[in-house]
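Peer 1: With the sequence up front, the predicted model follows.
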Amino acid sequence: MGCDIRYRSRTIRTTCGGIFAVPTGTGRFSTFAPPSIHEATGLSTGLSTARRRIVQDLRVRCRFFAGAACGRRIISDDGAMNPINIRLANLYRIGVGPSSSHTVGPMRAAAFARAELIGHGGVPRSLRVELKGSLGATGRGHHSDLAVLAGLHGWEPHDCDIDAVLALRETLAADPSVAWSGGARVRLHPDDVVFLRARDTKGEVLPHPNTMVFHATFDDGSTTSSTWCSIGGGFIRRPEEVAGGDDGPGKPRDVPHPFNDAESLMERAREIGGTLGDVVLANERALADDDGSSADAHLDAVWETFLSCIERGTTTTGELPGGLAVQRRARLLLDRIDEGEVSEAYADIARAQAYAFAVQEENAAGGRVVTAPTNGAAGIVPAVLVEAADRRGHSREEIHAALATAAAIAMLVKTHASISGAEVGCQGEVGTATSMAAAALCQLMGGTIDQVANAAEIGMEHNLGLTCDPIKGLVQAPCIERNAMGVAKAHSAAQLALHSVVAGVVSLDKVIKVMKRTGDDMRREYKETSEGGLAVSFPEC
C-alpha cells in the first residue's frame, strides 16, 4: 500500500515498505529507502540536510510503523474502519494552565517517566530532561519546565497544588532534590530541565513537534532514557506510538454505536433517534461498563470547573505574569455589560466573551482549567455553554448532551486531523473549539442533526489557516482575545446553521480533512514556535 501526498506544491510518492520519492527540484523524483524503521518515523539523523527537512515535513502526513498502512491507524487489519473510542475523561481533561500540550502533557509524561524508573527499582543519582521542538521554543512561557519538575515529583495536573507548582524554581534552587521511593532523594535542579531551540537540534528529525527526553544517571555511571511526545490536549504518546498512528481514534474496542467520521456519526444518531452527543454517551457507557454514572460524574466535574474558573476569572483584576503587561479584562467587560454600557443586541455575546476572557486569563496565570479541547482554546466552550445555560435555563441532562456533542466534534478532529497548535497551527485549537461550541449551542437551540453538523463545519471553515504565534511564548496575546473571537464565531455559526435555507457546500468531514492539509502545508514558524506572525514583533529572546 502507498499514497501520494503534496509537498510544497509537488506530489510525494510513498510506500508502506518505506520508500520515499522525493522531488529533486527538476520536476523528477529521487527515491531512497530509509535503512531502518526508526529513520522512516523521523528518529534517524543519517540523511542529507535537504532530505531531512522533507522527512520532517512528511512526518505528520504519512507515518510508518513496521510496514503498516499509511496515515493514522483508522483502518483495521480486515479493512474495516476502527470506531472512534476516545474517552470523555481524556478529552475533557481537568488540569493546569497555560497549555495542554506544553504544560499538562509534559507534567503527565514526567510523572510516567518517574513511575517507570521507580518500577524498575533503581534510584538515580540525577535527572536531566531535554525539551525539543515547540517545547524548546516556547516552553518557558508555557511553564513547561515547571510542569516537568512537578511531574518528577509525582504530581498530576488534575489535583496538584498550583501554588506549589509555580514556586518550584525557587524551591528546587534552594534544595535541589526530589523525594524518591524508599525514602531516597534524587538530585533535581531547575537547570536540569533544558530548553533546546531549533538551532540546538539542527540535523535531528523529531518524532513529533513536542518531544521531550528524560535521562537518568545512576551511581555506577550507567544511564537510561525515555522519550515522550505531547500530541495536544494533554495526550501523550511514545515515539513508536506516534509513528504507528496511535494518536488517532483510540484503541479498538467494541461499542454499540460505532462511528469513524461525521457521516457515520450522524447515521448512528438517526438510528437511535438522538443527538450526536447521545451516540457518544451511549458508547461511553459501554466503554465504562456502567449505567452512565462515571460519565455523568466526570461531566459534572467538568461543569463545576468551568463555573469555578469563570468565577475566579471574573472577580480578579490586575496584570498577568510573564512580562507582556497584559491586563485582565473579564471583570472590566462584565462591569460594562451590567452597567448597561453595552448595546442590548451585543450583550449576550459580550457576556460570553467576558467568560472566555475569564477562563483564558486564569489559564494564562497557571490556574485550573479544562482542555476543551486544549488549554489554549479552553475559554470558548465553557463561555458559550455557561452563558447559554444561565440565559436559557438548560437542565443538567441538556448540558451533558451538549458537552458530549462538542466532544464528538473534537474526537473527529483529533482522529482525522489534529488539535495540536504545534502540528496544524491555531486552527486545530481555536478552530476546533469554535466548531465544538457552535455544534453544542446549535443543539441547545433546537437544531437538527444536520444543522448541528453544519454549525460545526461553519465554525471550522472560518478558522482555516489560523496560525499559532504566541508572543514571547505566552498563552496571552493573541490567544486570550482569540478565544473571545471564537465565541462570536460560534454564535454566528450556530445561527447561520439554524436559519440557512439551502444546504452547505462543504461537509464536516471535508473541512476537517482540509484543515489537516492546511496545517501540513503551514510553515513551522506559524506552528507554536514564536518564530513567525505576531510573535516576531516581541521575540522571547
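Peer 2: It's in. Everything numeric here is computed off the predicted structure, so don't read it as measured data.

Peer 1: can we go C-alpha only for contacts and neighbour counts from here?
Peer 2: Noted.

Peer 1: got a list of what residue 128 touches?
Peer 2: 188, 192, 193, 194, 214, 215, 216 (C-alpha atoms under 8 Å, 6 or more residues apart in numbering).

Peer 1: between the residues you listed, which is nearest residue 532?
Peer 2: Ranked by distance to residue 532 (C-alpha to C-alpha), the contacts of residue 128 are led by residue 194 at 22.6 Å.

Peer 1: putting a second one here so we can go through both:
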Amino acid sequence: MVKEQISVFDIFKIGIGPSSSHTLGPWRAALQFVKSLKKGNKLGITTQVKIFLYGSLAKTGKGHGTDVAVLLGLSGYDPVTFDVDLIDSKIKQIRDSRELRLAEQKVIEFIYTDDLYFLYNEILSYHPNGLTFQAFLNSGKVFSETYYSVGGGFVVKEGEEENLDNQVALPYPINTAAELLAYCKDTGLQIHELVMANELTWRSELQTKAGLLNVFNTIKECIYKGCRTNGILPGGLNVARRAAGINSKLLGNVDYKNFDEWVLLIKNTGKEFSNILDWVSCFALAVNEENASFGRVVTAPTNGAAGVIPAVLMYFIIFCDEQSEESLIRFFSVASEIGSIFKKGATISAAMGGCQAEIGVSSAMAAAALTDGLGGSQEQALMAAEIAMEHHLGLTCDPIGGLVQIPCIERNTMGAIKAIAAAQLALQGNPGQAKVSLDAVINTMWETALDMNSKYKETSDGGLATNIPLSLPEC
C-alpha cells in the first residue's frame, strides 16, 4: 500500500474562502476535469456540461459557495491568483448570459437551474463530499468523472489513490507522532529540520523558504485587510464584521500606513492579559471574516479553521517578539507536520469528523508550533498538540444556514486561545508524566468521528443550524 506523502504546501494552500472542502476542493476538481477534457482532446467537441453535487456538498453547497467554485473552476480560473473582487460579476455573467466558457476557450450553453444539481439525499460511498462532472460531446457520447473533496482542499479522483502524483523517496517518512519523535531522537534533528529534509525531495530549500514566506505574506494581507474592513457578511445571515471595530477600539484614533506600522502600534498597547486576548481574538476574527466574504486565505489546514494559526502566529510575532524569517519558517514547518499526521491518522474534513477535524486540528498544529518556537522540546511540542486536541474532541460542525459564519468564525478565536493555553501547559509540564499521547488522541478523534451522527458533520441538519430559526434567501 502506498503511503500518503504530504508537503508543507499541501497543508498550507493559498486559495479563496469560505471553505476548503466545499469551495477550494470543488474548484480544484473542476480544474482537473477541464484538464482531462483537454488531455483527451474533448474540450473542442463538448456541447454541454452537467454538474452533480452529493451529500454535504449539496446540503451546504450554496452557503459554502460550491456552485460558485465549480463554475469558476470550469472557466479555467486559478483560485491562487483569481481576483476575488471579480467573483460576483463573473458568476452573474454566467447566469445571465446562460453561457460558460470552458477553460476560457470553449463557449457552451449553461443554464444554472438546469445543469447544476444539488442531490441532497444522495451520498457517494467513498466520502460525503462527492461531485460528478458530465461532458456531452458532439459525437453523442458522454464523458464523466467523479471527484471527492476530502478536506483541506485535497481532491481525490474516483478510481485513483490520494496524492500519488507527488510520490518521492522521503528520507523521513512520517505517519505517526511516535515515528516523528523517533526520527528526532535517532538523528538529533529538530522537527522543522526533518520537515525541511523531506521538502528537499520536492524542491530546493530556497524555493521552500520562499514559498512559506509567500504563505506568510498572504496571511498578513488577509489579517490586515480583515482588521480594516467593516460591513455585513454575505449570505443572508446579516452577520456584522467585528474585527475592524475591535482594532479601532484597541488602537484608538491613530494613523498607520502599512502592516509594519500597524504591528508596531499593537506592540505598544502592552502585554496585559486582557489586551492579548482581545488582539488574538481580533486576528482570528479578521481572517475568518475575510474567509466568509470569499476573500483570499490560506488553508491551515482548512478554510473554516484558517484563523487559528494566523492568530497564534501574530501572538508569537507581536507579544513574544519573534519575527525573523527563520522563526516563521520553523513555525509553519512544525505546524504542517502535526497537521499531516492528523490527516494520515484521522481526518481534517468536517464532513467526515465534525469541527474537531478543523478547529481541533488547527489548534493542535498551532500549539505545537508555538511550543517549539518558545523553546520547548520535541516532546513538549507533541504534548501541546495533544492537549489542544483533547479539549476539542467531539466538537460538531453545525453551520447555521450552511454558511461558514456561525459558529465558525468565533470558534477560530477559541481554537487560538486554547492553542496558546496548551503551549503554556506543555512548556510548564513534564511529557514523561503525560497519560495521553498525541497518537492516542488522534486515534480517539477518529473513533469519535466514526461514532458521530452524520447530522453534526457539515450538513446543517443538526445542532445550532436547526435550533436557530432563520429565513435565508435562496442563493
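Peer 2: Done, it's in. These numbers were taken from a predicted model, which means no experiment stands behind them.

Peer 1: With both chains overlaid, what TM-score comes out?
Peer 2: In this superposition the chains share a TM-score of 0.90, using TM-score structural alignment, normalised by the length of the second structure; 451 aligned residues with a C-alpha RMSD of 2.1 Å.

Peer 1: ok so, going back, restricted to helices, list the contacts of residue 128 of the first structure.
Peer 2: When those are checked against helices (DSSP state H), there are no matches.

Peer 1: what's the farthest-apart pair in those?
Peer 2: 194 and 216 (14.0 Å).

Peer 1: more neighbours, these two?
Peer 2: Counted by other C-alpha atoms under 10 Å, residue 194 of the first structure and residue 216 do not tie: residue 216 has more neighbours, with 22 against 18.

Peer 1: my guess is that one contacts residue 226, does it?
Peer 2: No - with contact defined as C-alpha atoms under 8 Å, residue 216 of the first structure does not count as touching residue 226 (9.0 Å).

Peer 1: Residue 166 of the first structure pairs with which position in the second structure?
Peer 2: In the second structure, the residue matched to residue 166 of the first structure (TM-score structural alignment) is residue 88.

Peer 1: ok but that match is inside a strand, no?
Peer 2: No - counting by DSSP: H, G, I helix; E, B strand; the rest coil, residue 88 of the second structure falls outside a strand, being helix.

Peer 1: Tell me who's in contact with it.
Peer 2: So residue 88 of the second structure contacts nothing (C-alpha under 8 Å, 6+ apart).

Peer 1: any idea how far residue 286 of the second structure is from it?
Peer 2: 21 Å (C-alpha to C-alpha, to the nearest Å).

Peer 1: Residue 142 of the first structure maps to what in the second structure?
Peer 2: Using TM-score structural alignment, residue 142 of the first structure lines up with residue 64 in the second structure.

Peer 1: Surely residue 125 of the first structure and residue 218 touch.
Peer 2: Yes - under the criterion of C-alpha under 8 Å, residue 125 of the first structure makes contact with residue 218 at 4.8 Å.

Peer 1: ranges for the strands of the stretch 1-150 of the second structure?
Peer 2: Secondary structure of the stretch 1-150 of the second structure (DSSP state E, counting those that start in this stretch): strands located at 14-16, 46-54, 99-102, 106-109, 116-119, 130-137, 142-151.

Peer 1: The first one corresponds to what range in the first structure?
Peer 2: Counting by TM-score structural alignment, strand 14-16 of the second structure pairs with residues 94-96 of the first structure.

Peer 1: residues making contact with the matching stretch?
Peer 2: The contact list for stretch 94-96 of the first structure (C-alpha under 8 Å, 6+ apart) reads 103-104, 157-159, 162, 302, 305, 363, 366-371.

Peer 1: of those residues, buried ones?
Peer 2: 103-104, 157, 162, 302, 305, 363, 366-371 (16 or more other C-alpha atoms under 10 Å).

Peer 1: List the ones among those residues that fall in helices.
Peer 2: 162, 302, 305, 363.

Peer 1: tell me the two of those residues that are most distant?
Peer 2: 162 and 302 (17.8 Å).

Peer 1: sorry, back to before: chain center to the match of strand 14-16 of the second structure, what's the gap?
Peer 2: 13 Å (C-alpha atoms, centre = their mean, to the nearest Å).

Peer 1: Now that stretch on the second structure. Mean distance?
Peer 2: Stretch 94-96 of the first structure, aligned to the second structure and superposed, deviates on average by 0.1 Å (mean C-alpha distance after the TM-score superposition for the first structure).

Peer 1: Go through that stretch and flag the buried ones.
Peer 2: Under 16+ other C-alpha under 10 Å, the buried positions of stretch 94-96 of the first structure are 94, 95, 96.

Peer 1: Can you tell me which of the residues you listed is closest to residue 234 of the first structure?
Peer 2: Using C-alpha to C-alpha, residue 95 comes nearest to residue 234 of the first structure of the buried residues of stretch 94-96 of the first structure, at 8.5 Å.

Peer 1: distance of the residue nearest the centre of the second structure from residue 151 of the second structure?
Peer 2: Centroid-nearest residue in the second structure: residue 302, 1.5 Å away (criterion: C-alpha atoms, centre = their mean). From residue 302 of the second structure across to residue 151 of the second structure, the span is 7 Å (C-alpha to C-alpha).

Peer 1: same deal with residue 347 of the second structure?
Peer 2: 8 Å.

Peer 1: so residue 424 of the first structure touches residue 527, yeah?
Peer 2: Yes - between residue 424 of the first structure and residue 527 there is a contact under C-alpha under 8 Å: 6.4 Å.

Peer 1: Identify the spatial nearest neighbour of the residue of the second structure most remote from its centre, chain neighbours not counted.
Peer 2: Of all residues in the second structure, residue 139 has its C-alpha farthest from the mean position, at 40.4 Å, by C-alpha atoms, centre = their mean. Nearest-residue entry for residue 139 of the second structure: residue 45, 7.9 Å, with adjacent residues in sequence omitted and distances by C-alpha to C-alpha, 6 or more residues apart in numbering.

Peer 1: Check residue 195 of the second structure too.
Peer 2: residue 333 (6.2 Å).

Peer 1: To which residue of the first structure is that neighbour aligned?
Peer 2: In the first structure, the residue paired with residue 333 of the second structure according to TM-score structural alignment is residue 404.
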